[in-house]
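Asker: no FASTA, just this:
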């Protein structure tokens, strides 16, 4: 179950870990759905590379710049990549429901700039 504070937050700090154990935090949009937290990102991003090496993650509600409010609870979890058209469609629909026009514009304009390509992957976080 995803805590309400994480589910309602417009951004969460997703921390993935380098092979040497160094944490790397990235503020991302995330949607709680079906007991997991879904994230949308480029398939060549650092967080995807780090998740290919290890599934350990932490998430904390944050602002657009990744600043975490005093007293915000960090939760440990497991991240897994969601690839394939069905999985990506599910993540895209969940993002569009939560973020509406902002997500649709970002996704549509990005695809237009890239000539129709959508080099994205979903991330599922189980806490």
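Answerer: It's in. These figures come from a predicted structure and were not determined experimentally.

Asker: CA atoms for contacts and neighbours, from now on please.
Answerer: Noted.

Asker: if I look at the residue lying closest to residue 30 once chain neighbours are set aside, how far off is residue 20?
Answerer: Leaving aside its chain neighbours, residue 30 sits nearest to residue 39 (4.8 Å; criterion: C-alpha to C-alpha, 6 or more residues apart in numbering). Going from residue 39 to residue 20 by C-alpha to C-alpha, to the nearest Å gives 24 Å.

Asker: ditto for residue 29
Answerer: 26 Å.

Asker: Between those two, point out the one with more neighbours.
Answerer: In terms of neighbours (other C-alpha atoms under 10 Å), residue 29 is the more surrounded of residue 29 and residue 20; the figures are 21 against 6.

Asker: Alongside the first one, take a look at this:
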């Protein structure tokens, strides 16, 4: 397998035909196009020549559509798995953009909100102002100091209302234990409940 998020390649009819099938995803407009390549036919052997002639017009459309559906489902599952993996980490690096387009990266605590990620921060923070102006961000795993520890992927961020923010506070208290609860308490004493907001981050498909 090569580039598991975009391409998969494997041997077809190993031990007899020994050809290679490759499925590849390419962005196109607002969607994705799936390409299929069946290569490696041995035209010097009777079996290889017969297989090549038999498939000369390509795979049957019915099989192609079926494969497409299964692969799209696999992609959706993979995206959900990535969200869960990022949410399970202790820190998430969120990169937002200034008005001049320059990126600013900030490490934050993270929780899972269904198929999205949840972040909690002060309402008057610069990252909140940047996200209100421009919703596209990059997110990925990092350490306490904000050093990336994995791939940073595109996502869309939105500022949440107080109902969702309260839910994020509860999730943070549950995930981060005593440190999380003490941080939440200190924030409430200093800023009140309206002094912080949640940020919902959805990975870009």
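Answerer: Sure thing, it's come through. As the structure is a computational prediction, the values presented were derived from the model and not from experiment.

Asker: on that earlier part again, pretty sure the residue nearest to residue 30 of structure 1 sits in a strand.
Answerer: Yes - counting by DSSP: H, G, I helix; E, B strand; the rest coil, one finds residue 39 of structure 1 located in a strand.

Asker: Now do the counterpart of it in structure 2 against residue 190 of structure 2, distance only.
Answerer: Under the alignment (TM-score structural alignment), residue 39 of structure 1 pairs with residue 119 in structure 2. Distance, residue 119 of structure 2 to residue 190 of structure 2, by C-alpha to C-alpha: 19 Å.

Asker: which of those two has more neighbours?
Answerer: Neighbours of residue 119 of structure 2 and residue 190, each counted by other C-alpha under 10 Å, are more numerous for residue 119; the result is 25 against 9.

Asker: any chance you could map the helices in structure 2?
Answerer: In structure 2, the helices defined using DSSP state H lie at 46-54, 61-88, 126-133, 162-191.

Asker: Any idea which of those gets closest to residue 148 of structure 2?
Answerer: Distance to residue 148 of structure 2, taken as C-alpha to C-alpha, is lowest for helix 61-88 among these, at 12.1 Å.

Asker: Could you measure from residue 88 of structure 1 over to residue 124 of structure 1?
Answerer: Applying C-alpha to C-alpha, the value for residue 88 of structure 1 to residue 124 of structure 1 is 11 Å.

Asker: Over to residue 82 of structure 1?
Answerer: Separation of residue 82 of structure 1 from residue 124 of structure 1 (C-alpha to C-alpha) stands at 7 Å.

Asker: ok, the two, which is more surrounded?
Answerer: residue 124 (24 against 19).

Asker: Map the more buried one across to structure 2 for me.
Answerer: Using TM-score structural alignment, residue 124 of structure 1 lines up with residue 200 in structure 2.

Asker: The spatially closest residue to that match that is not a sequence neighbour: neighbour count?
Answerer: In this structure, residue 200 of structure 2 finds its nearest non-sequential neighbour in residue 118, 4.8 Å apart by C-alpha to C-alpha, 6+ apart. Residue 118 of structure 2 is flanked by 27 other residues according to other C-alpha under 10 Å.

Asker: who's in contact with residue 118 of structure 2?
Answerer: When contacts are counted by C-alpha atoms under 8 Å, 6 or more residues apart in numbering, residue 118 of structure 2 is found next to 110-112, 168, 198-201.

Asker: Please name the spatially closest residue to the alignment partner in structure 2 of residue 23 of structure 1 (chain neighbours excluded).
Answerer: Using TM-score structural alignment, the equivalent of residue 23 of structure 1 in structure 2 is residue 103. Distances taken as C-alpha to C-alpha, 6+ apart place residue 97 nearest to residue 103 of structure 2, at 4.5 Å, with adjacent residues excluded.

Asker: sorry, back to before: check the contact lists of residue 88 and residue 124 of structure 1 and give me the overlap.
Answerer: Taking C-alpha under 8 Å, 6+ apart as the contact rule, residue 88 of structure 1 and residue 124 both touch residue 82.
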